[in-house]
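Enquirer: would you be able to build a 3D model of this:
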Amino acid sequence: MRNTIIITILLFVAIVGASLYYFANLEGEKKETLRPLTFLPKATFLVATFQNDATTDNIFKDFEIFEAMVGRQEFEQWQTLKTKLLRHSTIQPYVNGVDQYVSFHPEKEAIATLFTIPTSMRIDAEEIGSFLEKATSTYTVTQKDTLENRIYSLDKGVKDSIFHIVYYEDIFFASFSQSLLYQVMDKRVPKLGKDEIDYFIDNNSRNSPLSIYFVHEQIPRIAEHLMRRNAGNFIKLFDHLGGQSAWNLSFKNDALILSGESETAHRKENYIELFGNQHKTSQTLYNYFPQNTASYLSFAISDSDSFRKDLLALLKQRGELSQLQAQFAEIKKTKDVSFEEDIPPIFGHEFALVEQSNQTELAFISVADSTKLDAFISSIATRVSDSLYRFDHSNILYALYGDPLKSFTRPYFLRVGNILVLANYQSLLTEYQRDWRRVNLLTNTLGFKNSERIQGNEANITCFVRTSASSSIISNLLKASHRESFRDKNNFGYQDFYSWSIQIAGNNGNFQSSIYGVYKSKNALGATADWIYEFNNRPITAPQVFEHSDTSQFILIQEQDHSVHAINPSGSKLWSSVFHGRIVGEAQQLNDRSIVLVTDRSRLYRFDPEGNSLPGFSLGIDSEPTYTPTISNIGGEQLIFIPAGRKLLVYTVDGEKAESWNDKNLAGKILFDIKVYNNQIFVGTENGHFYQFDAQGNLLKEEIIADRQFKNPIAMVRLEQNRHAIYAVDTAQISFTMDFAEEPKTYKLEQGGNRSLISYFPNTDGTAYRMAILDQKHLLTKNIQDSSALFDFTFTQEITDRPQYFADGSNGYLLGIASRKNYLVYLFDDKGSLRDGFPIEALPDFYYGKIDYNSATYLLCVRRDRKLYAFKH
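Expert: Prediction:
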């Protein structure tokens, strides 16, 4: 298939932007002009124009993508020329308020750039020579008369970096290619046509900082110029398409986004024309593509009848319809199956072609009617194994969908839900089955998730290229000079793109089109760490931030050998110490800044921020703790309440057993932490026993929910008239609100199941006001009081870790979710929106917030290399 060659065109498109930063820094009002475009050679791959104002300059000054595409060395060269020429006071009055153009042209094994800058007033030739001599003192300036014009050459003594300028017809034309300037001035060289130029100007948005014009006839020429092999199937879809596209830039500092209109020549023999009378519709097949997808070509049909009619007309135009009809007549005769009446209703409106990183191909087709498929499957296919079939007749898919599936003549296939997965080799489907069962899917990769945030899923045609999985394929397709640039990570940044994609949608006979290049920006969250802290073993707790002094804070984290590390906000070690056992739950800080925690070796620790144990600590406790201790002032004394299986242990902050409490033996294992509210203590157990104690440890009331099981934490909630109650949800998703005065109030949650993870958004007073329900892959947040849904989200993998909560600075909390199976972490605000930059690659248990009193917000997370990363956000 070689879909991935489209990357070469997309990469080429992106180069346009680099010139913008260096040649667009002129102020003045934009003035329409067509005349400069009439001098551009017919062999123009792309044309770009941009607005000449300070706003544009500010937008693009930190746009890393441009430097990545054009190369850092040439980028610096352009910067020098911009500073010395276009910013020079002598030339500035002549170029203020004019449109500027950048175009790209084929030249031997390279692509030459041409800068076209008209002047508002004519400049005398002698004045130009004098200006260049003054403005470019570090260059050697030479002159050459040719075609009755004078070409100035600026030479800095660096090979292949001589910049040539000609002032022709009141326009500056400049390029590193002298031969390109000759083509501009030579009237015998074919130039861009008037219709092409008019289309560009008509679709040039004044609200966009950059507009690009592209003639479709250049597609095979671009492919031929860049590739050392024949074009793949995607490029061939555009053969003889005709027409042109005009795109405008939507600014995003970590993505190149071009969108606009495309006009075609309406040639009946072209496959793409079938979608001109369609309109964009949802595309969902990508949810089934394997993780090693290098590229895919996905199609969606909005009007099946119209598409079917146009496809038959295309097949007739090609002289293929009669042969196919004869074949299907034979099927009707032998199997009493009508191709026109029985088969099309079975199949859906989506189909796709996937190229994997090993260059093998899969196809995907949606099923419209599974009942009809079950009825006719034995008539059109033969079972070859338990779940695999093979079509009995050739060209069925070609007759249904056309060119993209022509190579799947008589494929094998299997069913996944309402999807057919097809391959020309049975072994490929066996491999896909294994990937599907293990959820090794494209949608689980970080690169695709970054692309999905920017690229929508509504179109008629989407071509997607994933850089990490396709780079070797792309490299092998490119000619030597272009391959060298693609591989050069020091001077270029092609490998720093997550993906490239094109989306096309029908628009009343023409098309809307968009191009997306999603970049791994060094400024993006998770790209560049402020510091990295290395461990000897795997960290096993979430990083926590505590006060160190009046002026500083510190980070506490434990690794697998039970060493506890205290880390300065700058990333340096303050101290480390081996504790006896693994920290259970979270550490707590008291008002005197001492830290209290428990370990699974039945130890209670209390130490100061310097790591020094307080007198009497650490100490052994009677039972193994099962969750985070709760520390509270109650009955005039500060006590530590430790859940320990079926026991409630109570200690003073001096390490003594609380005399009035003794050890409380309960009827079941304690559910997570202990709740303290209004001088009362509340405990819940797995088997439905809920306790209310007073400040001296006396049992006030026991509420028993018989024949019920609980596995999620309890919460304190506020009721009307300033009352409070315990809130708990059992494994049957029945909630119980218990105030220990009246009968518990129950409510069926309806969402979730017995495996659901439930947690609660905390208030500053210790009560909860909303809940998060994680049911396998589905997240739902609800208000506790009225059970109304707030927002939901579906992950691509089952979530097995409880949510984390982080203060957002406005008395609210952010919700952190870790997807352990694909090493991604998410952060949602209270409206359900993902925080910018998320998800990112990290292991479960992370921290988000300030790491020092006056610091910026940071993400602290551990990755698979067992290091702690500090990312400023």
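Enquirer: please count neighbours and contacts with C-alpha atoms only from this point.
Expert: Noted.
Enquirer: could you point out the longest helix in this protein?
Expert: Counting residues, the longest helix found in the chain (DSSP state H) is helix 6-23.
Enquirer: quick check: next helix or strand after it?
Expert: Downstream of helix 6-23, the next assigned helix or strand under DSSP states H and E is strand 46-50.
Enquirer: the helix or strand following that next one: which residues count as buried?
Expert: For strand 46-50, the following helix or strand on the C-terminal side (DSSP H and E) is helix 54-60. Buried positions in helix 54-60, judged by neighbour count with 16 or more other C-alpha atoms under 10 Å: 56, 57, 60.
Enquirer: one more, so I can put them side by side:
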Amino acid sequence: MKRIYITLGVLLLGMIAMAYLYFSNLNTETNANDLSLNAVASNSGIVFSFENDKSFYEILSGQELFQHILGKSKAKSFKSLKENLLSQHEVNTSIDGQKVYVGLLGGEGDQVDYLISAQFKLGNDPQKTVNSLNSQKVKVNKIGEIYQLTFTDSTSCYVGIKDVLVVISNTPKVVQHILKEQNLTDLSFANYIKSNSRFNKNTLANLYINFNKAPNLLKSILNSNLNGELSIFNKQNSFAALSYNFSKENLLFNGNTDVNDLTSYYKLFTTVPEQKIVIDNILPHKTANYTIYTINDYKSWFEALTTWFEKQKNSENVLKNITSINQKYRLDLNQIFPKYFKNQFVTFQLSSGEKFGAIALVNGEKVNQLLLDLSADYAPDIKIFKEANIAYSFFGEPFKKFERPFYTIIDNYMVLANNASSIQVFLSRYRNNELLIQDEDYASFRDQLSSSATISFYINNKNSTDIFGRNLKPPYYKQYQSKTGFKEFDAFCYQLSGDNGKFLSNLLLHTKTEKPLETDSLQTNP
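Expert: Coordinates of the predicted model:
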């Protein structure tokens, strides 16, 4: 019996030792495999990843829409890299089946730089691969510790190699910076990508977004600050992991968005289940963009909003304002908006730049009556609040811009704007049925996505021309208007649905609907 115990003990110790060695080696291998991921994730706001195999390039060759997003110059560079570099046998063999990461980051001036990172397979000699590049297709010039590759079509790139890591960029500074990086202090985005990549193994490609780095990327594109509608990209501590769904007609990604900032307004919606969106039925035909929010249980959501005000150090002012209004007008605002709010609200902007907010109500006539003393008549069907920050107190950040707005209530919707003329424009278009839902392209767009969401960001390409003209730097506005640029797209949408603390997400770039040619029904064949 004693021998049995000793034997079992030895076997147990052996198993523990083997397990330790296995997981130690596994951890070492994992750390090595993270080199390319860490390199791109620590520097890029947008990361696109795929496995370097033949099937990926064959499938992607049928997707021309990526070229419209990249622009003529970047598209030419990537095409040249594929044809002149990645197609070379020595290079392709060295990274065949390896994960390739493509990152976009803000560069100097108006430049958006790209960064490609990958790792050589074990057993491959990186220096031998570099030496094999000199050919009729590629001219190699060593500059310090990096290489400049010039192709026959006059495009060029810069390559850096560190152990098994290879990085490629359009600018030498990006490559030099990667090679000099030693201990990365912030691996949160890289760890997020790594944890989410486990669930995306069977997808063709994945898109990862670090909203923390969005300001640095957008400053190269925009000639304005990240305020107004663009404020959603400013100081948003959020990550997104999305899987690419191949389609020749659209660019569609599905996945998750995680809001890491507990003080973010969007955090209030991460546990709110999706609702069927109907408030877009009132939006004018010339709507350039909108953000729709849905709430299934206002009472519990308002408790979260109150906590959010506290985190913003604004709860005392909000409470004092509501109390003062209630005492002054002898009413109870808490018996108006919380009681008669339905389940969604929206902020939107017209092609002219006019900005609006709208709130869906259960009983618009009753709300009109309850707000009589608190409002002043301006024109038929148009009133103005006598006091400030009423909508903000009950719905938060989106209505902060409407401090003491003009408003109208029509068909159980309260519509707000900072100018009476804007309300008049809205009423005219609404009554004449000049609505966005009447647009064929918008109807086609709606068919591509779920009709339900918690938050939905939307941009109408055609109606945003003047707005983008004011906000985009000339090179990017030119790309936006070009037939080989964003003109091919009709709309952009980023849809979020609350799911236990995170968002299930859909990102769609929708192309214009091809209208069939009308034939003359009276025409006869000869």
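Enquirer: got a TM-score for the pair?
Expert: Here the TM-score for the pair of chains, by TM-score structural alignment, normalised by the length of the second structure, is 0.87; 493 aligned residues with a C-alpha RMSD of 2.5 Å.
Enquirer: where exactly do the strands run in the stretch 201-350 of the second structure?
Expert: Using DSSP state E, counting those that start in this stretch, the strands of the stretch 201-350 of the second structure run over residues 206-210, 238-245, 250-259, 275-276, 287-294, 341-350.
Enquirer: superposed on the first structure, what's the mean shift for the fourth one?
Expert: Relative to the first structure, and after both are superposed, strand 275-276 of the second structure has an average distance of 1.5 Å to its aligned residues, where the measure is mean C-alpha distance after the TM-score superposition for the first structure.
Enquirer: would you check how far apart the closest residue to residue 59 of the first structure other than its chain neighbours and residue 65 of the first structure are?
Expert: Spatial nearest neighbour of residue 59 of the first structure, excluding adjacent residues (C-alpha to C-alpha, 6 or more residues apart in numbering): residue 251 at 7.8 Å. Remark: distance between residue 251 of the first structure and residue 65 of the first structure (C-alpha to C-alpha, to the nearest Å) = 11 Å.
Enquirer: again with residue 84 of the first structure
Expert: 24 Å.
Enquirer: who has more neighbours, the two?
Expert: Between residue 84 of the first structure and residue 65, residue 65 has the larger neighbour count (other C-alpha atoms under 10 Å), namely 28 against 17.
Enquirer: wait, what's in contact with that one?
Expert: Neighbouring residues of residue 65 of the first structure by C-alpha atoms under 8 Å, 6 or more residues apart in numbering: 14, 18, 253, 254, 255, 256, 493, 519, 521.
Enquirer: swap in 10 Å and give it another go.
Expert: Residue 65 of the first structure sits next to 14-15, 17-18, 71, 253-256, 492-494, 496-497, 517-521 when contact means C-alpha atoms under 10 Å, 6 or more residues apart in numbering.
Enquirer: picking that back up, does the residue nearest to residue 59 of the first structure really touch residue 210, like I thought?
Expert: Yes: using C-alpha atoms under 10 Å, residue 251 of the first structure is in contact with residue 210, at 9.1 Å.
Enquirer: ok so, going back, could I get the strands of the stretch 201-350 of the second structure as JSON lines with mean neighbour count and distance to residue 390 of the second structure?
Expert: Below are the strands of the stretch 201-350 of the second structure laid out as JSON lines (neighbours: other C-alpha atoms under 10 Å; distance: least, C-alpha to C-alpha, whole Å):
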{"stretch": "strand 206-210", "mean neighbour count": "23", "distance to residue 390 of the second structure": "34"}
{"stretch": "strand 238-245", "mean neighbour count": "22", "distance to residue 390 of the second structure": "29"}
{"stretch": "strand 250-259", "mean neighbour count": "20", "distance to residue 390 of the second structure": "27"}
{"stretch": "strand 275-276", "mean neighbour count": "16", "distance to residue 390 of the second structure": "25"}
{"stretch": "strand 287-294", "mean neighbour count": "24", "distance to residue 390 of the second structure": "18"}
{"stretch": "strand 341-350", "mean neighbour count": "22", "distance to residue 390 of the second structure": "14"}
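Enquirer: so which of those strands is nearest residue 115 of the second structure?
Expert: Nearest to residue 115 of the second structure, of all those, is strand 206-210, at 14.1 Å by C-alpha to C-alpha.
Enquirer: chain center to the closest one, what's the gap?
Expert: 9 Å (C-alpha atoms, centre = their mean, to the nearest Å).
Enquirer: likewise for stretch 171-189 of the second structure?
Expert: 24 Å.
Enquirer: what residues of that stretch count as buried?
Expert: Applying 16+ other C-alpha under 10 Å to stretch 171-189 of the second structure flags 171, 172, 174, 175, 176, 178, 179, 189 as buried.
Enquirer: swap in stretch 504-520 of the first structure?
Expert: 504-507, 510-520.
Enquirer: please apply the same query to stretch 89-106 of the second structure.
Expert: By neighbour count on 16+ other C-alpha under 10 Å, the buried set for stretch 89-106 of the second structure is 90-96, 98-106.
Enquirer: before we move on, what about stretch 442-453 of the second structure?
Expert: Applying 16+ other C-alpha under 10 Å to stretch 442-453 of the second structure flags 442, 445, 452, 453 as buried.
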